[in-house]
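>>> okay, structure incoming, though there's no sequence with it:
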């Protein structure tokens, strides 16, 4: 048997982690103070509260605070115990047994049992369920309870990223019997904070979970996730002491904060990317020549400069970011070639081009700028794009996977499989294969993705994902002109805070001075 328990897994990192946190004070004795209200500024707003149905970063932050998963990912992207205290796997990698903590309770007071885990994953793996998170768990055949605090995962094939997948927000454990209505109106998790108020488009207010199982873990009495759409207003609020954190600083405003006293900028390179999602159910964009022509007119360094003030790094439409160990630097963007692009468009049957809409938002800095610049570039070959600007929430719920061209912001995914499969597997969650939305399908890509999931040898896995990156650069359906860093601005009042590269954060042990 292959086994991992809390003591062995955490031993190597315990000394470093304790040193980092203890240097800020005695965090083990941190008590939530009545005035310990953390206010953070977000440019967008959550729309969906069901953890398995979310698309937006703002929603992922909600889930990170209210719910918990079996395992969790730290900033080092190594899976660690959370609701599962230990686990073991059979030699063939097809059967995994997880022991649950006996101390966890939902906010309603109900103790966590194996029935909750079985219900959560039965819902996620039900082929009739059209949830965004379902394809992340395609490797799971079934989940059963062996006793009230033990669950057994039976897999269809060995899955190298299982522990990583279980740590993702989509695997958040919900109470047995939860309904769509209860998840949308009365979220009931085991997390360190309880949702107290939700005003769509304005704020989410969280109160400390006074019954949280880990003594001293909660040093804040309240967290307020405020929607402040404009970057200048966010900066003004931070410097005036009205908020303590800006989750994502607009790139053009970074210089204005670099000289500020009492403000720290936390920068993580390769933390996300801007993209143009091409709807291949549209007969124009189903033609590979059209997608290739669009790729060939993109001046990627110029787009990075225009849209992200030069902080972005040009990309070859790669959904695996440079911060990933699976990133292949040998896969580079094509050179701009206007004449070849015109020829390809003519071959596709559009010698004079065509008109289309591109949907974007001003609430995620750079997306609208990218859309405008991209429209000018494809205009050179006769593709005339009309810019349609919506709120970020509407972009995620009414445009993404539905309209012909949609700009979108994505954050770093945990693990190689989660970086590619949701976008490019035929039944991928972000591809639309498990919903009524259109999807892209490529048999060779599907075959390689499945091979990558099951391959346990790291060197062989890297070769598989390198091949995938090359294919996607040639014939993918998502244009990724550049990747971007995550820049979080925090007041120096904030102690023990560590920015999570994916852009939503853990606030356990965080205090305000």
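It's in. These numbers were taken from a predicted model, which means no experiment stands behind them.
>>> from here on, just use CA atoms for contacts and neighbour counts.
OK.
>>> where do the helices of the stretch 51-200 of the chain begin and end?
Secondary structure of the stretch 51-200 of the chain (DSSP state H, counting those that start in this stretch): helices at 57-66, 114-125, 162-167, 180-185.
>>> next: the stretch 301-450 of the chain.
Under DSSP H, counting those that start in this stretch, the stretch 301-450 of the chain gives helices at 338-347, 367-379, 392-394, 416-424, 443-454.
>>> and for residue 261, the neighbour number?
Residue neighbour count, defined by other C-alpha atoms under 10 Å, stands at 10 for residue 261.
>>> actually residue 225, sorry about that
Count around residue 225 with other C-alpha under 10 Å applied: 26.
>>> now it: which helix or strand?
Take DSSP states H and E as the rule and residue 225 turns out to sit in strand 222-227.
>>> off-centre distance for that strand?
20 Å (C-alpha atoms, centre = their mean, to the nearest Å).
>>> how about stretch 210-223?
For stretch 210-223 - counting by C-alpha atoms, centre = their mean - the centre lies 25 Å from the chain centre.
>>> contacts made by that stretch with the rest, please.
Applying C-alpha atoms under 8 Å, 6 or more residues apart in numbering, the external contacts of stretch 210-223 come out as 27-40, 103-105, 190-192, 205-209, 507-512.
>>> show me which residues of that stretch are buried.
For stretch 210-223, burial by neighbour count (16 or more other C-alpha atoms under 10 Å) applies to 211-213, 216-223.
>>> now stretch 336-350
Buried-residue list, stretch 336-350, by 16+ other C-alpha under 10 Å: 336, 338, 341-342, 344-346, 348, 350.
>>> cool, and stretch 159-177?
For stretch 159-177, by 16+ other C-alpha under 10 Å, it's 159-175.
>>> ok, stretch 280-287 next?
280-281, 284-285, 287.
>>> looking at those residues, spot the one nearest residue 424.
Distance to residue 424, by C-alpha to C-alpha, is smallest for residue 280 among those, at 12.3 Å.
>>> so how far is the first residue of stretch 255-271 from its last?
19 Å (C-alpha to C-alpha, to the nearest Å).
>>> use this one as the comparison:
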């Protein structure tokens, strides 16, 4: 990308004349709706953490590219044993953490052992469940031994939850002063306002083209629109007001970047709380929901209906929307069969994103039509994490799961929606031990069918990536294969 950029420099200098100064913008202000609770991607579930730190500050042994493929990260290559149990990672030479210390095999051992420890707070601890041991063979070689073959192991190591941390890092430092190996160094955090990143002058790879980047948090969609129009924000990779996209598209000052995400947006149900512990009740809720009305009303048409927890752009996706088609009469009959002919009342706790707040009002109205009353509570993100995700104190909630290929969360009975199906758990164990692509595909399709038939959650739509940016900005991701606002390849084209 830098080589393509050089002719632009030369051309601009010629146009301005000898001795003229050429001013290329090297800073950017990016908008975000949700501020992270802290900055440790290995110790929290909030997507807003990875938005800031993934690739920009922290890197893993492998990483996701813009197209979703898994490519080398801090490990420049690896060997896999014939039995699929041994992974030997060869680390890049000369990589330093932002504090100047060397990144080596001891840091990898520390990071993976910490993530899989019994007292680990890693939100995706299951990614590391198959690891039996991690050993430093020398300063730049790490041997990871698995307890069973794991077909998705390199994929798992690309998640933000698997980034490599410095061995001497403390919990407080990880949360407030991240010290990674990425192309940007953490600058400062004005809580409630913005986070600043600065270019890492000692980066081991291709340096960032931006000198600095500021992520400014604007939770209100109207304020986000005003900030873009005024030029206070240069880009909003996930713009929270889809009703304004047509206006931006018609304005030559802006480019509208619409792509796909890994975000399965669901009406999550507490499977351990009566009467939601009854599959008939969950099925009734699923049939009471008009997905297209939610997509049109809350997202202004942006979104793809889903009938299970899987991304429609994935080649293994099965369209199961027909199993939970909009059928209010069927919903009422199911409630009656469950012994609730007059319906019931439950809570609907909504996090800040507009898809949740707007979608929640629509869903509450749809459920009311079949006799289900909802007590709506709007929560800030930290409250939602405390009450819903960690405390499991809810009946219904709406959230978009933006982690890649995360159907495995349904194998964890302690996960916030508390689905406990031993058959599904056994199927995920089989998947983890399967390396043959065709067999993995068949298992994934079966997994989708199981959770759809159990009506674990109300499956709504795949979240679209609706971005708006100054038309001169290049390098922003069109799609979101992971929860990242990757700024490492972003630049201005004047």
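Nice, I can see it. This is a predicted model, so every value here is computed, not measured.
>>> TM-score for this pair?
With the length set by TM-score structural alignment, normalised by the length of structure 2, the two chains reach a TM-score of 0.90; 476 aligned residues with a C-alpha RMSD of 2.3 Å.
>>> and the buried residues of stretch 210-223 of structure 1 as JSON lines, adding distance to residue 417 of structure 1 and secondary structure?
Output for these, formatted as JSON lines (distance: C-alpha to C-alpha, whole Å; DSSP: H, G, I helix; E, B strand; the rest coil):
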{"residue": "211", "distance to residue 417 of structure 1": "36", "secondary structure": "coil"}
{"residue": "212", "distance to residue 417 of structure 1": "33", "secondary structure": "coil"}
{"residue": "213", "distance to residue 417 of structure 1": "32", "secondary structure": "coil"}
{"residue": "216", "distance to residue 417 of structure 1": "35", "secondary structure": "coil"}
{"residue": "217", "distance to residue 417 of structure 1": "32", "secondary structure": "coil"}
{"residue": "218", "distance to residue 417 of structure 1": "33", "secondary structure": "coil"}
{"residue": "219", "distance to residue 417 of structure 1": "35", "secondary structure": "coil"}
{"residue": "220", "distance to residue 417 of structure 1": "35", "secondary structure": "coil"}
{"residue": "221", "distance to residue 417 of structure 1": "37", "secondary structure": "coil"}
{"residue": "222", "distance to residue 417 of structure 1": "35", "secondary structure": "strand"}
{"residue": "223", "distance to residue 417 of structure 1": "33", "secondary structure": "strand"}
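>>> what's the closest of those residues to residue 386 of structure 1?
residue 223 (39.6 Å).
>>> the closest one -> structure 2?
Aligned counterpart of residue 223 of structure 1 in structure 2: residue 213 (TM-score structural alignment).
>>> how about residue 205 of structure 1?
In structure 2, residue 205 of structure 1 lands on residue 196 (TM-score structural alignment).
>>> what about its match, which SS state?
Here residue 196 of structure 2 takes the strand state, with states given by DSSP: H, G, I helix; E, B strand; the rest coil.
>>> with adjacent residues omitted, what lies nearest to residue 267 of structure 1?
Among residues not flanking residue 267 of structure 1 along the chain, residue 487 sits closest, at 4.5 Å (C-alpha to C-alpha, 6 or more residues apart in numbering).
>>> number of residues surrounding that neighbour?
Residue 487 of structure 1 has 22 nearby residues by other C-alpha under 10 Å.
>>> one step back: now the match of residue 205 of structure 1: closest residue in space, sequence neighbours ignored.
Nearest non-adjacent residue to residue 196 of structure 2, counting by C-alpha to C-alpha, 6+ apart: residue 214, 4.4 Å away.
>>> pretty sure the one you found contacts residue 194?
Yes - counting by C-alpha atoms under 8 Å, residue 214 of structure 2 does reach residue 194; the two are 6.7 Å apart.
>>> of these two, who's got more company?
The neighbour comparison of residue 214 of structure 2 against residue 194 (other C-alpha under 10 Å) goes to residue 214, with 21 against 18.
>>> for that one, what are its contacts?
With C-alpha under 8 Å, 6+ apart, residue 214 of structure 2 has these contacts: 27-30, 194-197.
>>> quick check: the corresponding residue of structure 1 for residue 87 of structure 2 vs residue 166 of structure 1, distance?
In structure 1, residue 87 of structure 2 lines up with residue 96, judged by TM-score structural alignment. Distance, residue 96 of structure 1 to residue 166 of structure 1, by C-alpha to C-alpha: 12 Å.
>>> now the spatially most central residue of structure 1. Nearest residue, chain neighbours left out?
By C-alpha atoms, centre = their mean, structure 1 has its centre lying nearest to residue 411, at 4.8 Å. Nearest non-adjacent residue to residue 411 of structure 1, counting by C-alpha to C-alpha, 6+ apart: residue 272, 3.9 Å away.
>>> report the secondary structure state of the aligned residue in structure 2 for that neighbour.
Applying TM-score structural alignment, one finds that residue 272 of structure 1 aligns to residue 263 in structure 2. Of the three states, residue 263 of structure 2 takes strand under three-state DSSP.
>>> contact partners for residue 263 of structure 2?
311, 400-403, 462-464.
>>> ok, the residues you listed in structure 1, which still hold?
Mapping the contacts of residue 263 of structure 2 onto structure 1 (both residues aligned by TM-score structural alignment, their matches' C-alpha atoms under 8 Å) leaves 311, 400-402, 462-464 still in contact.
>>> lovely, talk soon.
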